[in-house]
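> Coordinates for the following, if possible.
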Amino acid sequence: MTQQIRPSAARTFVITPVLNEEESLGKVLSEIPAELSATLIVADNGSTDATPQVAAAHGAHVVHEPRRGYGAACWRGMEEVAKLAKPADAVVFLDGDYSDYPEEMTALVRPILDGDADLVIGSRMLGEREKGALPPHSAFGNRLAGKLLLWLYGQQATDLGPFRAIRWDKLQALDMQDRRFGWTVEMQAKAARFGYRVTEVPVRYRKRIGQSKITGSLIGSARAAYWILGTLLRYTREGWEHTEVEVRGTSPAGVQQT
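The predicted model follows:
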């Protein structure tokens, strides 16, 4: 029987990659459920505003990643998780633009703490969406990527949304490589290949505060779509295999653990 972990007793870490989110970040961090007693890590990707100061004022560990890219910032957050004195049970990825509802985080973490899932995706397609929050081209891209995940990997998916929770040991074993736009789809594709227990929970979605760094323009969206498609195809190559590793010492991605 899998042992359940109370949210307050769990070692939960929240990684928030940010770039110039001073207007929204305080709202995001202040609405993370207190019952999770989560350690907050804000990975700043080169902000020129007061984003790092806002993060520090809300008790977050602030780390800096000079290489631009969503995946690069997420990776830097993972490095910080590994450096902290206590190991993690679950890691949550949450954007800093206030488009997601941080108070729904417990619903994402709960299946992991109950031992029922390895990866939990917050699906905007299954939840309520504010009109205009998800541009039509983004919604179409999500549907297309979901069909490709099913076709190429046998994984049912309604969304590639960034709001997600994953077991720390399982995250390390994925050996995440993408440093740009393909981070979320790489995680889902590899999780399917590795046979992880993946589930989706409905989450609400609203218009973000400020301008999107990715989907705010058709050019940015096209670039992201190209990158995501390439990532999906990359891990179907013949000969790409997963080797189980013990989650001690150095992770396969080179993240030094405590």
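
> from here on, contacts and neighbour counts on C-alpha atoms
OK.

> Need the three-state assignment for G122.
strand (DSSP: H, G, I helix; E, B strand; the rest coil).

> Where does M187 sit, in terms of helix or strand?
Element membership of M187 [criterion: DSSP states H and E] is helix 183-193.

> And the helix or strand just after that helix, what does it pack against?
Note on helix 183-193: by DSSP H and E, the next helix or strand toward the C-terminus is strand 198-202. Other helices and strands packing on strand 198-202, by 3 or more Cα pairs under 8 Å, 6 or more residues apart in numbering; DSSP states H and E, are strand 119-123.

> list the buried ones in the strand it packs on?
119-123 (16 or more other Cα atoms under 10 Å).

> which one of those sits closest to R143?
Ranked by distance to R143 (Cα to Cα), these are led by S123 at 11.7 Å.

> The closest one contacts A165, doesn't it?
No - counting by Cα atoms under 8 Å, S123 sits too far from A165 to count as a contact (11.8 Å).

> Also this sequence, please, to line up against the first:
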Amino acid sequence: MATILSEFSGAKDATATKKVLITGVSKGLGRALALELANRGHTIIGCSRDQTKLHSLQQELAKVSSAKHLLYTVDVRSNTNVEEFVQAIVENELVPNIIVNNAGLINRNGKIWELDAQEFDNVIDTNVKGIANIMRHFIPLMISTNKGIIINMSSLSGRDAHGLFAPYCASKWGVEGLSKATAKEVPEGMAIVSLDPGIIYTDMLVSCLGELALKYQSPQHWASKAATMILNLTALDNGASLTVEDPGTLPKLE
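Predicted structure coming up:
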């Protein structure tokens, strides 16, 4: 597991600094959120499978932040990989206050019988099992302090059904159920929530909508709203299914 370290002195406000872990941090919403939070003085612990994009993110973080950040190459689908990730974070004394389980995949547009088993497995393994792997290893660390917020990225497709995206819908409905069940298991002081980010112009949306994706908000615009919302979550939000403001409206896909 490769590590990218970006370290500087003089955080903007040490008393307010949070350590925020973001999976799928190298592109899209994860990258935009990391940069927004870093710009506000918070410490980013990020992971992705794409080492090249992690290097470029490190450089961007260095331009906007005076905090210490750690970026790792991790495949959240691998329980062993995640276990090694946790050990590295503990060694660096960077146990997160907030976790954003953002890593996700979507299937190609197609009816369930037109998609092969491997494509279905990739979506479920990343979107559901990946979150389970992260929670399995990080929740015990948070329990030791009786505090911590975990945000599991859901979707409009996790609260409604959309034809041509059955694997993705199944995974996001799974995220909703996994989040609500785990919320009943954690102690007071912690919160597990599912978050529908809304509809944002990302590679994933382009794969769904093509040129129509251009009409939606940018990841940067989204991140400015999402960061404020995430930072204001408390234990009182435990078990909630939340949505970032102004989520947008999805056109009919079928």
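
> care to give me the TM-score?
The TM-score (TM-score structural alignment, normalised by the length of the second structure) is 0.31; 140 aligned residues with a Cα RMSD of 6.3 Å.

> From the contact counts, what lies against the helix holding M187 of the first structure?
Checking 3+ Cα pairs under 8 Å, 6+ apart, helix 183-193 of the first structure ends up next to helix 136-153, helix 218-234.

> Which residue ranges of the second structure form helices?
Counting by DSSP state H, the second structure has these helices, from start to end: 28-39, 51-64, 79-91, 117-124, 130-143, 166-183, 203-209, 219-231.

> other SSEs contacting the fourth one?
The one in question is helix 117-124 of the second structure. helix 166-183.

> Would you mark the buried spots in the helix it packs on?
Quick answer for helix 166-183 of the second structure (16+ other Cα under 10 Å): 166-176, 178-180, 182-183.

> just to revisit the earlier point, okay, the helices of the second structure, which one's buried deepest?
For those, the largest average neighbour count (mean count of other Cα atoms under 10 Å) is found in helix 28-39, namely a mean of 24.

> Which positions in the host helix or strand of R110 of the first structure come out as buried?
According to DSSP H and E, R110 of the first structure maps onto helix 105-113. Residues of helix 105-113 of the first structure classed as buried: 105-106, 108-113 (neighbour count, 16+ other Cα under 10 Å).

> Repeat that for stretch 223-232 of the first structure.
Applying 16+ other Cα under 10 Å to stretch 223-232 of the first structure flags 224-225, 227-229, 231-232 as buried.

> and those residues, which two are the farthest apart?
A224 and L232 (12.3 Å).

> before we move on, the earlier item: looking at the buried residues of helix 105-113 of the first structure, which one is closest to L149 of the first structure?
L108 (20.9 Å).

> Assess the claim that the closest one and V120 are in contact.
Yes - if you go by Cα under 8 Å, L108 of the first structure and V120 touch, sitting 5.8 Å apart.

> Now do the shared contacts for the two.
Common contact partners of L108 of the first structure and V120 (Cα atoms under 8 Å, 6 or more residues apart in numbering): 164-165, 201.

> most surrounded residue in those?
A165 (29 neighbours; other Cα atoms under 10 Å).

> Ok, which of the helices of the second structure comes nearest S241 of the second structure?
helix 166-183 (7.4 Å).

> If you count contacts, what does the closest one end up packed against?
By 3+ Cα pairs under 8 Å, 6+ apart, helix 166-183 of the second structure packs against helix 117-124, strand 148-153, strand 190-196.

> how close does L33 of the second structure sit to L205 of the second structure?
17 Å (Cα to Cα, to the nearest Å).

> oh sorry, the question was meant for G174 of the second structure
20 Å.

> isn't F138 of the second structure right up against V86?
Yes - using Cα under 8 Å as the test, F138 of the second structure is close enough to V86 to be in contact (7.1 Å).

> can I get the helices of the second structure in TSV with distance to I99 of the second structure?
Below are the helices of the second structure laid out as TSV (distance: least, Cα to Cα, whole Å):
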stretch	distance to I99 of the second structure
helix 28-39	11
helix 51-64	18
helix 79-91	12
helix 117-124	20
helix 130-143	9
helix 166-183	13
helix 203-209	22
helix 219-231	10
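
> out of those helices, nearest to S6 of the second structure?
Per Cα to Cα, nearest to S6 of the second structure of the helices of the second structure: helix 51-64, 6.5 Å.

> Next, the contact list for H137 of the first structure, please.
S221.

> what helices or strands is the helix holding R110 of the first structure leaning on?
strand 90-93, strand 119-123, strand 164-167.

> would you turn the ones you listed into CSV with distance to L25 of the first structure?
As requested, these are arranged in CSV below (distance: least, Cα to Cα, whole Å):
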stretch, distance to L25 of the first structure
strand 90-93, 14
strand 119-123, 19
strand 164-167, 18
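
> who wins for proximity to G146 of the first structure among those strands?
Here strand 119-123 is closest among those (Cα to Cα), at 11.4 Å.

> report the angle between the axes of that closest one and helix 105-113?
150 degrees (axes from the mean of the first three to the mean of the last three Cα atoms, to 10 degrees).

> Just give me the neighbour total for V198 of the first structure.
The burial count for V198 of the first structure: 19, using other Cα under 10 Å.

> That's all I had, so thanks and see you.
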